[in-house]
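> generate a structure from the sequence data that follows.
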Amino acid sequence: MFIAPFTKSDLSSLAALQPEGWGDITQAFEWYLASSFCTPMKVEAQGTIIGVGTIINHGKTAWLGHIIVASNQRGRGVGTFITSALVAELRHTSCETIMLLATTLGEPVYKKVGFVAESTYTFLKGGILPTSPSTNIERFESNRRDELLSVDFSVVGEDRSRLILPHLKEASLYLEHGKISGYYLPTIADGPIVATTKEAGCALLTTRSINQTKSVIPSENEVAINYLLERGYQVSNQGTRMRLGKSFSWQPQAVYNRIAGNVG
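Model (predicted):
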């Protein structure tokens, strides 16, 4: 069993690793290969890929995503091997904190490597939200770029600029007193919403519901969760946010929907 960089020629092997209920992992790895801040890796044994995982590096922080082990190889230490190798790769960088979102199956594996549970995300689905858009919501304009990035950093505590910059043209902004108090990015993964006021967050959740029927929200954001529950949504699952390394400040109550499980 050895670990090596995942390459374009490996994409055809991913179908055998596709977990039930997950989005298309082949598309995810195509994106990883095309993104300079991502490092996809594979584990091989006897000429067969038996596991994969990826680093998404934001500088001082990084996320591990798509750590997947072939179903017939589980319980043999492959998940621990992948995770340890990805962590070791980051030891040679400026990264101070490594994050991931763990499933119930994966959480014990990550604890073996030294990750600690930090908080949880609540998964919701169904429900009906009002369809009338808020008059405070406007389309993104390029002169708002730095302001939006500043809002994002102040909430999540990470420099996600390389991740979100390609999607700003389609962003919806919630403006209060001429300043951004929330944004929604419909073209990236699950459609993230960051908002510093309840009004902004709930209005953008309504906008997002036109195209999305599922939400994943930090459990600390009781305002967002209750807003959806009161409108017919139901809790469908929960995931654990885990950390290895230095803790950093963030505002989970201002995240009204995550980007995705691989980046928070």
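
> contacts and neighbour counts: CA atoms only from here.
Will do.

> wasn't V223 part of a helix?
Yes - under DSSP: H, G, I helix; E, B strand; the rest coil, V223 falls within a helix.

> return the residues in contact with N237.
Taking CA atoms under 8 Å, 6 or more residues apart in numbering, we find N237 in contact with 122-124.

> one more sequence to fold, the one below, so I can look at both together:
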Amino acid sequence: MVIAPMDSVDLAPVTSLQQDGWSDIRVAFSRYVEEPFSYPIKVDMDNQLAGVGATIIHGDVAWLGHIIVSPEYRGKGLGKLITETLVNIAKEYNCQTIYLLATALGAPVYEKVGFVTETEYMIFTDINFPQETLETSHIQPYKEDFRQGISKLDQETSAENRLFYLEKFLKDALVYLEENEIEGYYIPTLENGPIIAKTERAGLALTKLHLRNHHQLIFPKENRCLLHFLSTYGYVANSSCKRMRFGELKPTKMAFIYNRIAGYLG
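So this is what the prediction gives:
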């Protein structure tokens, strides 16, 4: 068995680990290989790819993503080994808090490493929202003047410094303004289309805009406003996943999340 960093030559074999219902993992690992703040690893056994995973560093916070073990090698402790290796990478960079989102299959493995469940993300799919007229007078396209306001709101929500990741997509962002104050933002071109808002009016307005062209939302159970909104249209969660934490508890505001960025960024 060999555990090693992944590089570009490993991208073709990684497709053998593609999971049903997941977006193309080769795209994700291509990004991990290129990004200076991401650290993907692989496990080779019997001259074939047995498992993969990645650590993504955000200052003193890390996320673990795409921890996958080939079905033929499950039950041999590889999931735990990959997770421990990724945690150690995060510790090398002095990360005080490490997050991941866990499936039902993965959660027991992560608990053995020391992760605890912090909350649940509710997964709504096949949403067909009525194409009603939206009040968009408060929604403005991105301007450079909005950069710091978006960063401040994002840090208040996530307790992470993610601007270095968001800024590549800010040109496509939309913000909800009330008396020149940013109450929410939406970035439709970034992964799942993150929606962060500190007021219900901003969150619902941006969510309705998102649902014009998309049919899925994933958000923490603490967002009672969005749960109630969806229930009034007869929607219930199709499934859920656990947001798990290793290390220091951060002062996050889960109710501000109306749609997550992605499974490896919360």
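
> about what we covered before: closest to Q73 of structure 1 among the contacts of N237 of structure 1?
Using CA to CA, F123 comes nearest to Q73 of structure 1 of these, at 28.0 Å.

> pretty sure that closest one is touching V216, no?
Yes - counting by CA atoms under 8 Å, F123 of structure 1 does reach V216; the two are 4.5 Å apart.

> quickly note the distance from Y121 of structure 1 to Y256 of structure 1.
11 Å (CA to CA, to the nearest Å).

> all strands of the stretch 151-266 of structure 2, in order?
For the stretch 151-266 of structure 2, the strands defined by DSSP state E, counting those that start in this stretch occupy 174-178, 181-186, 195-197, 217-220, 239-247, 257-259.

> coming back round to it: so F123 and V216 of structure 1 - more neighbours on which side?
Taking other CA atoms under 10 Å, F123 of structure 1 and V216 do not tie; V216 has more neighbours (27 against 20).

> I'd like to know how far L265 of structure 2 sits from E144 of structure 2.
For L265 of structure 2, the distance to E144 of structure 2 - CA to CA - is 24 Å.

> more neighbours, those two?
Each of L265 of structure 2 and E144 has its neighbours counted (other CA under 10 Å); L265 has more, 20 against 9.

> aligned partner of that one in structure 1?
By TM-score structural alignment, L265 of structure 2 lines up with V263 in structure 1.

> OK, contacts around A70 of structure 1?
A70 of structure 1 sits next to 16-17, 50-51 when contact means CA under 8 Å, 6+ apart.

> kindly recompute the last result at 10 Å.
With contact taken as CA atoms under 10 Å, 6 or more residues apart in numbering, A70 of structure 1 is in contact with 14, 16-19, 49-52, 78-79.

> same check, this time on C241 of structure 2
Each residue near C241 of structure 2 by CA under 10 Å, 6+ apart is listed here: 101-104, 107, 117, 119-123, 218, 220, 263.

> do you know how far it is from I57 of structure 2?
Distance from C241 of structure 2 to I57 of structure 2, by CA to CA: 22 Å.

> same question for L206 of structure 2.
L206 of structure 2 sits 28 Å away from I57 of structure 2, going by CA to CA.

> alignment lookup: L11 of structure 1 to structure 2.
Correspondence of L11 of structure 1 to structure 2, assessed by TM-score structural alignment: L11.

> surely that match touches S30?
Yes - in this structure, L11 of structure 2 is within contact of S30 by CA atoms under 10 Å, at 6.7 Å.

> hang on, the earlier thing: could you pull up the residues touching the match of L11 of structure 1?
Contacts for L11 of structure 2 (CA under 10 Å, 6+ apart) come out as 25-30, 33.

> E92 of structure 2 too?
L86.

> could I get the full set of helices for the stretch 1-150 of structure 1?
For the stretch 1-150 of structure 1, applying DSSP state H, counting those that start in this stretch gives helices covering 25-34, 78-90, 107-113, 145-156.

> in space, what's closest to E181 of structure 2 - neighbours in sequence excluded?
G149 (8.0 Å; CA to CA, 6 or more residues apart in numbering).

> how near is the one you found to P141 of structure 2?
G149 of structure 2 is 14 Å from P141 of structure 2, by CA to CA.

> and for the two, which residues touch both?
175, 185.

> returning to what we had before: buried subset of the contacts of C241 of structure 2 as a PyMOL selection?
Buried residues among the contacts of C241 of structure 2 (16 or more other CA atoms under 10 Å), as a PyMOL selection:
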select buried, resi 101+102+107+117+119+120+121+122+123+218+220+263
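
> coming back round to it: just the buried residues of the contacts of A70 of structure 1.
Applying a neighbour-count criterion of 16+ other CA under 10 Å, the buried members of the contacts of A70 of structure 1 are 14, 17-19, 49-52, 78-79.

> so can I have TSV of those showing distance to V223 of structure 1?
TSV is the format used below for the buried ones among the contacts of A70 of structure 1 (distance: CA to CA, whole Å):
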residue	distance to V223 of structure 1
L14	38
L17	37
Q18	34
P19	32
I49	43
I50	41
G51	38
V52	36
V78	39
G79	36
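
> what sits against the residue lying farthest from the centre of structure 1?
Note on structure 1: the largest separation between a C-alpha and the mean C-alpha position, by CA atoms, centre = their mean, falls on Q46 (32.5 Å). Q46 of structure 1 makes contacts with 1-2, as judged by CA under 10 Å, 6+ apart.
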